[in-house]
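J.: Here is my input, please return the structure:
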Amino acid sequence: MNPKFFTVEEANALIGFLENTLERIRRNRQRYLWLLEEIAILKLIVECGAQKASRDSVELEEKTQELKAVEAEIEKARATVRDTGCILKDEERGMVDFFSIQNNTVVYLSWKKGEDNVKFWRSIRDADSNVRRPLEGSPST
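T.: As a prediction, the model looks like this:
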């Protein structure tokens, strides 16, 4: 699949969508981690054969199903970001990259959750780096 290339304006037009989607991912990740803890505790209770183990077994199954549903929601949200052509660089920090051509060079436009618009770019060669440079004419924040 060929990458989608964005202008700064096209990338900026997606910020509202990205803010909402990243927040949904964050909330679901919190829920996912909480469910993992609950499931671990319920497994211990069931394995120890404590009283009410049958009720706990049912709850364990319910929580396991809920965990799968939350995991599916997270993946669905990630897929909606990918479907736009954006690259979810760092989910926890809310960093998103957009392929772009600036000054006849292929670069990543770089946006981070909380920023009001795209103000930075990164070199394709530094794909594993988080070093962001200000776009020409954009104030650095």
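
J.: C-alpha from now on. contacts and neighbour counts both.
T.: Will do.

J.: And the strands in the chain?
T.: 87-90, 95-102, 105-112, 120-123, 133-134 (DSSP state E).

J.: Can I get the ones you listed in a markdown table including distance to Glu10?
T.: Output for these, formatted as a markdown table (distance: least, Cα to Cα, whole Å):
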| stretch | distance to Glu10 |
| --- | --- |
| strand 87-90 | 14 |
| strand 95-102 | 10 |
| strand 105-112 | 11 |
| strand 120-123 | 14 |
| strand 133-134 | 18 |
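
J.: Can you get me a residue count around Gly94?
T.: Using other Cα atoms under 10 Å, Gly94 is surrounded by 19 other residues.

J.: want to put them side by side, so please do this one too:
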Amino acid sequence: MIHELHFSVEEANAMLSRVEPMLRGLREARDRLTDSEAHAALAGAAPANGGGEPGREVGEGFLEVRRLLAELQELGIVVRDIDRGLIDFPAILEGREVYLCWQLDEPEVGFWHDLETGFGGRRALD
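T.: Down below sits the predicted model:
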């Protein structure tokens, strides 16, 4: 087994109300890191002062991304794609380790895939 913690479908679905705002926050924090206006302002800011407001904003974005990723990992959740809000919950189905797969705006955890196949191998839960 790769993962120590495994979720049932019910447990994964119960986590969604907690995880969804975290994923939205993760996406917003990541956007602060990749905001072209912030990077342009940062490039023009005096290096001696740490980049001023743009530098602070980018730094805070980085810390928030790191904090949220660590929190999700501590919960046992695997973040796959920040843009899509795609996550996996380790699970045991039919005696083998798999991932229950969910992404933002899906109403519930309704898919799974083998450890090796990823999103392309998603199958509906029966």
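
J.: TM-score for the pair, please.
T.: After superposition, the two chains reach a TM-score of 0.84 (TM-score structural alignment, normalised by the length of structure 2), with 125 aligned residues with a Cα RMSD of 2.4 Å.

J.: follow-up on the earlier one: quick check: which of the strands of structure 1 is nearest to Glu19 of structure 1?
T.: Of all the strands of structure 1, strand 105-112 sits nearest to Glu19 of structure 1, with 9.3 Å by Cα to Cα.

J.: which other residues reach the closest one?
T.: Under the criterion Cα atoms under 8 Å, 6 or more residues apart in numbering, residues 8, 11, 93-101, 117-124, 132 lie in contact with strand 105-112 of structure 1.

J.: mean per-residue distance, it to structure 2?
T.: Superposed on structure 2, strand 105-112 of structure 1 shows a mean distance of 0.9 Å to its aligned residues (mean Cα distance after the TM-score superposition for structure 1).

J.: With adjacent residues omitted, what lies nearest to the alignment partner in structure 2 of Val70 of structure 1?
T.: Aligning on TM-score structural alignment places Val70 of structure 1 opposite Gly61 in structure 2. Computed as Cα to Cα, 6 or more residues apart in numbering, the closest residue to Gly61 of structure 2 that is not its neighbour in sequence is Ala29, at 4.6 Å.

J.: what does the one you found align to in structure 1?
T.: In structure 1, Ala29 of structure 2 lands on Asn28 (TM-score structural alignment).

J.: could you list every residue that touches that match?
T.: Taking Cα under 8 Å, 6+ apart as the test, what Asn28 of structure 1 contacts is Val70, Glu71, Glu73, Ile74.
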